[in-house]
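Novice: Please work out how this folds:
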Amino acid sequence: MTMTADHLRPDATDASRSTAGFIELDERWSTHNYHPLPVVIAEAEGAWVTDVAGKRYLDFLAGYSALNFGHRHPDLVAATIEQLGRVTLTSRAFHHDQLGPYCRELAALTGTEMVLPMNSGAEAVESALKVARKWAYRVKGVPDGAAEIVVAGSNFHGRTTTIVSFSTDPVARNDFGPFTPGFVVVKYGDAEALEAVITDRTAAVLVEPIQGEAGVVVPPAGYLRDVRRICDENGVLMIADEIQSGLARTGTLFALDHEGVRADLYTLGKALGGGIMPVSAVVGSSAVLGVLRPGEHGSTFGGNPLACAVGRAVIRLLATGEYQERSRVLGEYLHARLGELVGRGVAEVRGRGLWAGVELAPGGPSARAVSESLMRAGVLCKETHDTTLRVAPPLVITREELDHGIDAITTAIRA
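Specialist: Purely as a prediction, here's the structure:
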């Protein structure tokens, strides 16, 4: 296709500024790898967004937990603007004055010893897998090329080729092979099944403390403690994917904290960038992360000055404990109110803190239909799979705003 001046000229016609016009542009020029709701957001603040036609919506999804602190939190915006006026990127070929403080502060917040800064959540997971394998060869003594990592069925850890290699979701896997070997899949929440597949070649167990994409699935009580015990007894690393569940979403800093469990490595992302920058990290033991040597792993943008400045502002917000407490208190209220719908169009409500999976009763509307109904009512939520509505409002939401959203869900399901 030959590009002409018309293709390169910004389209500023009135039609292109309409909802239909913007959606038409998306459909024409962007790859169709998402199925978004037909709303075009132009502005946002706190727990609210405004579309191109001026209609306001309550955000009940928070960017899949990337917007834990709401849209354009003033502290995060201020930190971003200040850093934009100084330096944004150096690459890791040089030191800069934000990286060391960021890593120290993130380690202190999370109670860990070392930080590996990356960009996306999938990059953090890929990095943790590489570190675990190298640790297995260099420290545990697993024969070269033989390391195995145990994962849980119905997992979601990202969409890279290696990560979808151990997905059990056919939509994520189909047509993307050949797949990366070295992974063993067991049923989520089944400690006996996990213990049965551990061998001398097992490097790590990778687990989501709460499975988000699967429908906000909380494992049975004691399961995560069993995972920790099994890892300890067999000299295996425990890797917790806290990209969605971490950083105050469930009422504690980590979802693992609910069971008093500590992981060897944590993968973090989403909220770590404050909804402004893609920021991720692997944090954990220096005995594990310390296996990496110069040239063995890296990222041009990982740990860049702008990302570190935003991340440091996020850490300052979390260090107060305010957002963990808001999630805990408002989360109890959210689950109590949503629980009233069980038996009235809802089969089950799962989750912790300000995070809920609303499982719709068989025979009723699809989760997509409920999401579309909510959109028309001015509340933005999203389905995961066909029967689950995923609820994850920003942690800055008020009780009154929470009531507004829950009332809309109640009306949409009953309708």
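Novice: C-alpha from now on. contacts and neighbour counts both.
Specialist: Fine.
Novice: for stretch 286-305, which positions count as buried?
Specialist: Judged by neighbour count using 16 or more other C-alpha atoms under 10 Å, the buried positions of stretch 286-305 are 288, 289, 298, 301, 302, 303, 304, 305.
Novice: okay, how far is it across it, tip to tip?
Specialist: 23 Å (C-alpha to C-alpha, to the nearest Å).
Novice: now, which of the buried residues of stretch 286-305 lie within helices?
Specialist: Helix and strand membership here follows DSSP state H; of these, those in helices are 288, 289, 305.
Novice: Thought residue 131 was touching the second one, still the case?
Specialist: In this case it means residue 289. Yes: with contact defined as C-alpha atoms under 8 Å, residue 289 reaches residue 131; the gap is 6.5 Å.
Novice: on that earlier part again, specify which member of the buried residues of stretch 286-305 is nearest to residue 364.
Specialist: Taking C-alpha to C-alpha as the measure, residue 364 sits nearest to residue 302 out of those, at 45.3 Å.
Novice: structure for this one too, so we can compare:
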Amino acid sequence: MKDLTYRLPQKRSVQGPLPGPASQALAERRDNAVARALTPGLPAYIVDADGGVLVDADGNSFIDFASGIAVTTVGASNEKVAAAVQESVQHFTHTCFMVSPYESYVAVCEKLNELTPGSFAKKTVLLNSGAEAVENAVKIARAYTKKHSVVVFDNGYHGRTNLTLAMTAKNKPYKEGFGPLAGNVHRIPTSYPLRDGLSGKEAADRAITKIEQEIGANNLACVVIEPIQGEGGFIEPAEGFLPALVEWCQSNNVVFVADEIQAGLARTGDWFACDHEGIVPDLITTAKGIAGGMPLSAVTGRAEIIDAVQPGGLGGTYGGNPVACAAALAALDQMAELNLNGRAREIEDIIREELSPLLDTGRVAEIRGRGGMIALEFVEPSGQPDAALTAAIAARCKEQGVLILTCGMNGNVIRLLPPLVISEELLRDGLRVLVDAFHAVQA
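Specialist: Next comes the predicted model:
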């Protein structure tokens, strides 16, 4: 991969046992002041970040295979994004677009209308978080179709609000104790080739049959799906599954919503994961990587669907904040200027090269995903999910200075989400730590 310019040294360096004294002191303050529910995965407090590294309060430098959960696609302190934020914040921090509008909001909408799949007329609404984008997509679909039911899929993750919790599959830690949740949400079997052994057409036929028998197209406002599931395990559906769902939706006045919050914006080697099979959603939700770390999300889609909502029916005080919009314009420009789609594909090649020998151990059932969104599913010799092995590998990686995330309904998947600006040397170093950690915990 082409070398880029970095502000911080791109190297892994752990000075001693973790957490160090400065992070220990901060952890004590957290215990006294922060809600118990917020439990950081890394026992170190970050004071600086750049490229593919995170530096903590004790001077340790970690390889970042998390990107703030796919947020810092262009790096955590991208020079162009930082400059855009500084320029914007000197003029005004907020006015609320619904009260006194500004150009940067319009410019972000124009850019998303241009980048998202489909050649038809589009419009966009800007919001704060991924969950808020998904919830507004459902509102828009209901307003357009005059129907109420929502279909989501096994293993799906869509957020932590009341409605999006109902749409999310995993109970612990997300839904436990928070009911009752929103109604009119129906969960349907997805395509999980490793586990179901079905072709895309077979899995789609199963899903569509269940929708027609148990819900009915006349009651269904929208189908919401992640083109590659994130928290559920980076599950990539079999070829043909998504196109069949889109075709059925188009034939039945059902809005097809692609939740591209984690997979979109260069993460998978295309602007959107939908581009892989050329599917065109009616609505598409974006967040995470959109603004280089600033809070911003969006719903983009067919103009006639977006405009089914009455004036004043969408919005929010902070949605499309001007500073976040400035960051988004810079981040999107950086994705194009640095060819992060191409770089994501190079990252995938390197990940598969370094990790493919693990497939021969019998403990990795599959390496899956695309671009800079790759996962390993760990299993026992019997083929059953092995959450204990997965947790042990993740813990050892952190001890060695590599931050990785786990996911999956059974907690047996390691997901790799490096910043797409990571250097090849750093990427390979982190992957080799992962391989060594696997063998060490197996010994």
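Novice: would you list the ones in helices among the buried residues of stretch 286-305 of structure 1 in JSON lines and tack on distance to residue 77 of structure 1?
Specialist: Below are those laid out as JSON lines (distance: C-alpha to C-alpha, whole Å):
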{"residue": "288", "distance to residue 77 of structure 1": "34"}
{"residue": "289", "distance to residue 77 of structure 1": "31"}
{"residue": "305", "distance to residue 77 of structure 1": "15"}
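Novice: of those residues, closest to residue 36 of structure 1?
Specialist: Each of these was scored against residue 36 of structure 1 by C-alpha to C-alpha, and residue 305 proved nearest at 32.1 Å.
Novice: Quick check: the aligned residue for the closest one in structure 2?
Specialist: Aligned counterpart of residue 305 of structure 1 in structure 2: residue 322 (TM-score structural alignment).
Novice: What's the match for residue 249 of structure 2 in structure 1?
Specialist: Alignment note (TM-score structural alignment): residue 249 of structure 2 maps to residue 231 of structure 1.
Novice: helix/strand/coil for that match?
Specialist: Of the three states, residue 231 of structure 1 takes helix under DSSP: H, G, I helix; E, B strand; the rest coil.
Novice: Contacts only, for it.
Specialist: Residues touching residue 231 of structure 1, when contacts are defined by C-alpha atoms under 8 Å, 6 or more residues apart in numbering, comprise 204, 205, 237, 238.
Novice: List the buried residues of the helix or strand encompassing the last one.
Specialist: Same thing as residue 238 of structure 1. According to DSSP states H and E, residue 238 of structure 1 maps onto strand 237-241. Applying a neighbour-count criterion of 16+ other C-alpha under 10 Å, one finds 237, 238, 239, 240, 241 buried in strand 237-241 of structure 1.
Novice: The last one and residue 374 of structure 1, how far apart?
Specialist: Okay, so that is residue 241 of structure 1. Residue 241 of structure 1 sits 30 Å away from residue 374 of structure 1 when distances are taken as C-alpha to C-alpha.
Novice: same check, this time on residue 52 of structure 1
Specialist: Counting by C-alpha to C-alpha, the gap between residue 52 of structure 1 and residue 374 of structure 1 amounts to 18 Å.
Novice: just residue 180 of structure 1 next, same as before
Specialist: For residue 180 of structure 1, the distance to residue 374 of structure 1 under the criterion C-alpha to C-alpha works out to 40 Å.
Novice: Can you get me a residue count around residue 226 of structure 2?
Specialist: Using other C-alpha atoms under 10 Å as the criterion, residue 226 of structure 2 is surrounded by 30 other residues.
Novice: show me where the stretch 251-400 of structure 1 has strands.
Specialist: Taking DSSP state E, counting those that start in this stretch, the strands of the stretch 251-400 of structure 1 run over residues 265-268, 280-284, 346-351, 356-360, 379-380, 382-384, 388-391.
Novice: can you check the stretch 51-200 of structure 2 too?
Specialist: Going by DSSP E, counting those that start in this stretch, the stretch 51-200 of structure 2 shows strands at 53-56, 61-64, 122-127, 149-153, 185-188.
Novice: give me every residue that touches residue 262 of structure 2.
Specialist: Applying C-alpha under 8 Å, 6+ apart, we find residue 262 of structure 2 in contact with 69, 70, 230, 286, 287, 288, 289.
Novice: related to what we said a few turns ago, out of the buried residues of strand 237-241 of structure 1, who's nearest residue 160 of structure 1?
Specialist: Within the buried residues of strand 237-241 of structure 1, proximity to residue 160 of structure 1 (C-alpha to C-alpha) peaks at residue 241, which comes in at 15.3 Å.
Novice: I'd like the distance between residue 340 of structure 1 and residue 59 of structure 1.
Specialist: Residue 340 of structure 1 is 22 Å from residue 59 of structure 1, where distance means C-alpha to C-alpha.
Novice: same question but for residue 390 of structure 1, I mixed them up
Specialist: Taking C-alpha to C-alpha as the criterion, residue 390 of structure 1 is separated from residue 59 of structure 1 by 12 Å.
Novice: intersection of neighbour lists for these two?
Specialist: Among the neighbours of residue 390 of structure 1, those also in contact with residue 59 (C-alpha under 8 Å, 6+ apart) are residue 381.
Novice: relative orientation of the strand holding residue 238 of structure 1 and strand 280-284 in degrees?
Specialist: For strand 237-241 of structure 1 against strand 280-284, the angle between stretch directions is 150 degrees (axes from the mean of the first three to the mean of the last three C-alpha atoms, to 10 degrees).
Novice: What helices and strands are in contact with strand 237-241 of structure 1?
Specialist: Using 3 or more C-alpha pairs under 8 Å, 6 or more residues apart in numbering; DSSP states H and E as the contact definition, the elements that strand 237-241 of structure 1 packs against are helix 121-135, strand 202-207, helix 223-234, strand 265-268.
Novice: As JSON lines, those with distance to residue 381 of structure 1 would be great.
Specialist: Supplementary listing: those in JSON lines, determined by distance: least, C-alpha to C-alpha, whole Å:
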{"stretch": "helix 121-135", "distance to residue 381 of structure 1": "21"}
{"stretch": "strand 202-207", "distance to residue 381 of structure 1": "26"}
{"stretch": "helix 223-234", "distance to residue 381 of structure 1": "29"}
{"stretch": "strand 265-268", "distance to residue 381 of structure 1": "23"}
